[in-house]
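>>> Sequence first, then the predicted structure, then my questions.
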Amino acid sequence: MHHDVPLIATVAMAFVLAFAFGFLANRLRLPPLVGYLVAGVMAGPFSPGFVADAALSAQLAEMGVILLMFGVGLHFSAGDLMAVRWVAIPGAVGQILVATLMGVGLAMAWGWSLGAGVVFGLSLSVASTVVLLRALEERNALATPNGRIAVGWLIVEDLAMVLTLVLLPAFAELLGGHADGHGTATGGGLLWSILLTLGKVAAFVALAVMLGPKLVPWLLRQVARTGSRELFTLSVLAVALGIAYGSATIFGVSFALGAFFAGVVLSESDFSHRAAADSLPLQDAFAILFFVSVGMLFDPFVLVEQPLKVLAVLLVITLGKSLAAFAIVQLLGYPVGTALTVSASLAQIGEFSFILAGLGLSMGLLPEEGQDLILAGALLSITLNSVCFMGADWLRERGRARFPAWFDEFGKDRQLGLQGQLDELRRKSQAREEARSLQITSLIERFPIFADLDQAGREDLLMLFRPRTAQPGERIIRVGDRPDAAYFITSGTVLVRVSGQDIRLGPGEFFGEMALLSGRRRTADVTALDYCQFQTLEQRDFRQFVSHHPELRQKLLELVRQRTEMNRQAAAAQAEPVPALPAQG
């Protein structure tokens, strides 16, 4: 057997090392992400022992980026972002500018080019959404106003970095790098390049916004109607990867932007929760491979060779960015507690920093030393982020005790206004969830035959049902018809004539399932006695649904047996001769 299998070896060792160091990081009360990065260092060329295939790791990392950005898009809430827009948008833009200027200043002090400084500063300016979400979840702060501001702030940062990824190649040659190796674009050439890039992005966004919300949910609905869980999961991945690849091939935009919009298209549909749940395991798996591949690029000797530079980078990330964010939040009139939460949230860098560093390196803008410093800053800042949150909590408690007016009164009106907006959004979201839950509850109360279905099965059933009505006197089913659907009565009464017997059925009862189960033609006439409303399961949907729920099929078969026996007995009773009356004397 041939044992030269670099892909299997790379993936296997990446998962094994990531598990080992991720578990160790967790035991040390550190984010598992730190363990994944260390696992990459151990599998990289700068450590002894196993060395993973760098080219394969880079492609696996790209897959991780696509799925990470798809997940960001799925959880993107325009409503939440609009609620915090007056602090998140100016705050994020201002903080990015300040942090970028700090990075440019360090780069110029070290003798790097302006282009290197821009890429370096941008890489230090953007925090990790993954790290933030996990930190807020651990503190049960995700749904609080401060948590929403921090998440909205990072969403704006992510959007800014997506735009940066699109525009950076257009400016690469002007900044001293190379975009495609065909010379330097100047004057009108640069302007044309920028306009062409923005035009392609605008065309892609317009196409995604106009067609995506109609086409993608329709496609997923058709797949969901098959009742196949694996096909639905496959369709979600096909949408994410297909849009990402197509956007890069046709429109020339990044995989990250395409994947983000694929998630955004799905985020407001009825399938968003299911798509997120089905894609989450693969998102986690490839995200781990992404962080491992990033760790492989890190040269740990930079900690020994350039300790002062590493310290300077760490201070910009944990102190410079945090102080800038604190000042901006306070200038915008929000409480000190909000400023401290946002400051702690931004005291780290993550996935977009790695993507920007890799792009800058590939275009000749960023020296390899810069990438090493960014990776070192990421490793150290993510490791210390929990300490930053504890420090923010300590400052909040001490400050409230010594300066209660500043901590409790300043910005209180803005905080209360934001709380009201978020509460209203939460009520609307809960109302939608409650309405769907009420639909399911009503379904079970009205049709007890579905009571044994699990939650996923009940939601699938709601999606498969098709409403139908009938006017008084309308013939719904005729004897000899080919079976087309099963009918579940929600209101009104129908008359079923079978074997010469008339049977009335009302709300909560159903008919038409016998022919679907047997595959034979209809054996009864069904007529609406008054205005009727039904939920119907078409033949294909009915058969596939009961095939995936054998317990329901057994119930239906038992009902068919009982009805058949009742019809037989009724027909036999009708066929018995009526005894003659005795003669009257």
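In hand now; what should we look at? Residues are numbered from 1 along each chain as shown.

>>> From now on I want contacts and neighbour counts done on CA atoms only, so please keep to that.
Will do.

>>> can you pull out the strands in the stretch 351-500 of the chain?
Listed in chain order, the strands of the stretch 351-500 of the chain (DSSP state E, counting those that start in this stretch) span 466-470, 475-477, 485-491, 494-498.

>>> which stretch among those strands comes nearest residue 424?
Closest approach to residue 424 among the strands of the stretch 351-500 of the chain (CA to CA): strand 466-470, 31.7 Å.

>>> Please enumerate residues in contact with the closest one?
Strand 466-470 has contacts (CA atoms under 8 Å, 6 or more residues apart in numbering) with 476, 528, 531, 532, 533, 534, 535, 536, 537, 538.

>>> got it, and stretch 122-142?
For stretch 122-142, the surrounding residues in contact (CA under 8 Å, 6+ apart) are 31, 33, 95-97, 99-100, 103, 147-148, 151, 154-155, 157-158, 161, 313, 316-317, 321, 345-354, 356-357, 374, 382, 386.

>>> Stretch 370-386 too?
By CA under 8 Å, 6+ apart, the list of residues contacting stretch 370-386 from outside reads 30-31, 33-34, 37, 120, 123-124, 131, 135, 294-295, 297-300, 302-303, 309-310, 313-314, 317-318, 344-345, 347-350, 353-354, 357-358, 361.

>>> one more structure, for comparison:
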Amino acid sequence: MILLASATEIPFLTEIMVILGLSILVIYIFQKLNMPAVLGFLATGVMFGPHALGFVQSGEEIEMLSEIGVILLLFIIGLEFSIKSLVSMKKVVLVGGSMQVGLTILLSGLIAYFLGFGMNEAVFLGFLISLSSTAIVLKVLQDKGLMRTPQGRIALGILIFQDVIVVPMMLLTPILAGLDSNVAMSLFILLIKVILVIGLVYVSARHLVPRLLHEIARTRSRELFLITIIVICFSVAYFTSIMGLSLALGAFMAGLSISESEYSHQATGLIIPFREIFTSFFFVSIGMLLDLDFVIHNLALVALFTFGVFIIKFGIIVLSTLALKYPLKTGIVAGFSLFQVGEFAFILSRSGLETGLLNDNTYQYFLSVSILTMGMTPFLIDYGDKLAANLLRTPFKKLAFMENAVGNVVETDTDDLDELQGHLIIIGYGTNGHNAARTARKAEIPYVILEMDADLVKKAKDKGEPILFGDAKNTHILDHVRIHRARVAVVAVSDHHDALVIVSQIRELSKTVHVVIRAKTIAQSEELLIGGASEAISEEFEASVEVFARMLNQFLVSNDEIDDYIETIRDETYSAIHSNYHVYKRNAVEIAKLKTANIHIDRHSLFSEKHLCETKIFDENKVRVVGILRNGKLKKNFTGDTILREDDEVIITGSELNINFFMNQWEELNAKKMPDLDEVSGI
């Protein structure tokens, strides 16, 4: 017998329902106003929390759900990085993080001291102000695809340092309050714990987790894979928690341990829906802390303190970024990302209240400034580049001398996938997928493969294939392989329902990619075409065509007649299910009639060292540049800004008539004496 608990037996069920219901309304309005969803959740907490309309009361249950949201957020961030990339960031973490935290504590502590706070209270306020919001910053950066940019890497590195340094700060809090004096031993024990956790994560990432996930993936059970990922996440987070470190840091470490395997992208795609729902509780719970009456009655001071915090943290982050040898603009954009006071400061502030380092009045000012700076963050990240460009036109640009003194560093530690453009995506690595990949490789077409068979992925990876373990029914996976920038997607999966879902997900992300898909029957082909496929090839029909072609061949029917029969049958069959079939056929006929030619760019050529967009002769003669042979390598990805170099071979295509007209004009132009550049620029 199943017993159903009533809402009264689950007290926080009502609050969950109210929070989510109100969030729908508020976020809908914010989306219509083109405002970030994060602000919608914060606004929900502010408006309907205990200090305003009172629809939702703050409770331990809501805080617990919000903590799960932060854990899942940091877990996904860890998944998207690797230990190798993190090691490459050690300078950002250690130098940038220590400089930002140290200078912020020093400067804000001095200001607080001159405002009348005691030395210990001033240092503690410096602790609070030095911490930024891991949850909000990383959420916004991730949503906008900025995690792998220089400013994204700086933000992550400094936030990691802050997440670690908050533990010593909590150990120092009772000492500042005069309640404990054995700080040296506490810090030594903390150091041992950190080394132990890092060692465990390293061993897990290199040896344990990849093997475990490979065995789990071989079962092809989505449920088992998901549960395993969640258990790994919460186990490591729990381990770091009992070691005296933060849950969020443990979740990040858990993500890192999986990031070294080929299953990280699939794991990310499965976890994202859970992250979204739980992080919403976190942002709502933060908004619920704000006392609107206090802000209204002390608006001038709250605004002044908020501006002061912004100036202090923004300036120090810019200086820290310049010290790391990044450009000034990167420092400005990073400053707009990390100026706020974060969630770990809330945890630390409670310790300050309990030990007497903060009084109620100071705590309310701290909360007001923190939440206001959090609310400003999505806007300043969104417009960071534009604001930085405007600042660089002002006297602020004089700081550029520091940039020149330390030199510039441009980090491009990104996956090869970031460079893909106009590529082929092969979904499924069975016979059809394997043949498609082999053909693409021979034709030098850039491609990437998605496959759900763990053994196939491992074997193909060992052979050097660009293959990922991932479910193409997940939009995160499709986005990761840059479906919106692909030219063609070949769907070579055997399950018809899966194929329909994949086509639907592809069309949700891209309306332009050409989707070629296989189907077993004509009826399935028609269904796939209606669902969004560009071309659907029926295995049953094509097999029947091959059968009767070989039959006719045995009856000594000529190959030309057989080709005519095949064309007639294909016309009748495919035109009945595909409204654009005749368009494809006409295009194929026209392509078959195209001719190609090569032109050599020598030192005296009119177009040597000129951009392609300046060479109007190609458009005027209706011929198209399809490739540039340079230094023995074929360059297929080019734009109007591509410069033609000496000894380039430009490959053009067009109708025979247009090619002939072009070649005649080309020879005439190059036979003439080299005119002035001004005369040539209009050619």
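Nice, thanks for sending it over. Owing to the predicted nature of the structure, the values given are computational and were not obtained by experimental measurement.

>>> Quick TM-score on the pair, please.
With the length set by TM-score structural alignment, normalised by the length of structure 1, the two chains reach a TM-score of 0.66; 462 aligned residues with a CA RMSD of 4.5 Å.

>>> need the contacts of strand 466-470 of structure 1 in TSV with distance to residue 574 of structure 1, secondary structure and neighbour count, can you?
Shown next, in TSV, are those (distance: CA to CA, whole Å; DSSP: H, G, I helix; E, B strand; the rest coil; neighbours: other CA atoms under 10 Å):
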residue	distance to residue 574 of structure 1	secondary structure	neighbour count
476	26	strand	17
528	25	strand	23
531	31	coil	15
532	30	strand	20
533	32	strand	20
534	31	strand	21
535	33	strand	20
536	32	strand	23
537	33	strand	23
538	34	strand	17
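
>>> contacting residues for the residue lying closest to residue 384 of structure 2 once chain neighbours are set aside?
Taking CA to CA, 6 or more residues apart in numbering as the measure, residue 384 of structure 2 lies nearest to residue 333, with 5.2 Å between them; neighbours along the chain are not counted. For residue 333 of structure 2, the set of contacting residues under the criterion of CA under 8 Å, 6+ apart consists of 151, 381, 384, 385, 388.

>>> conserved subset of those residues in structure 1?
Among the contacts of residue 333 of structure 2, the ones still in contact in structure 1 (both residues aligned by TM-score structural alignment, their matches' CA atoms under 8 Å) are 151, 381, 385.

>>> thought the first one was touching residue 330?
Yes. The pair formed by residue 151 of structure 2 and residue 330 meets the contact definition of CA atoms under 8 Å, at 5.8 Å.

>>> rewinding a little: filter the kept ones among the contacts of residue 333 of structure 2 to the buried ones?
With neighbours counted by 16 or more other CA atoms under 10 Å, those contain buried members at 151, 381, 385.

>>> can you pull out the helices in the stretch 201-350 of structure 1?
229-246, 255-267, 272-296, 302-305, 307-315, 321-331, 336-345 (DSSP state H, counting those that start in this stretch).

>>> Looking at the ones you listed, which is nearest to residue 496 of structure 1?
It's helix 229-246; of these, that one is closest to residue 496 of structure 1 (CA to CA) at 36.7 Å.

>>> Pull out the buried residues from the closest one.
232-233, 235-237, 239-246.

>>> residue range for it in structure 2?
When structure 2 is aligned by TM-score structural alignment, the counterpart of helix 229-246 of structure 1 is residues 222-239.

>>> so how far is that stretch off the chain centroid?
The offset between the C-alpha centroid of stretch 222-239 of structure 2 and the centroid of the whole chain comes to 22 Å, using CA atoms, centre = their mean, to the nearest Å.

>>> That stretch vs structure 1, mean deviation?
Its match in structure 1 and stretch 222-239 of structure 2 itself, once the structures are fitted together, sit a mean 1.8 Å apart by mean CA distance after the TM-score superposition for structure 1.

>>> quick one on the thing from earlier: and which of the buried residues of helix 229-246 of structure 1 is nearest to residue 463 of structure 1?
Where the buried residues of helix 229-246 of structure 1 are concerned, and distances follow CA to CA, residue 463 of structure 1 has its nearest neighbour in residue 232, at 13.7 Å.

>>> Fine by me, we can end here.
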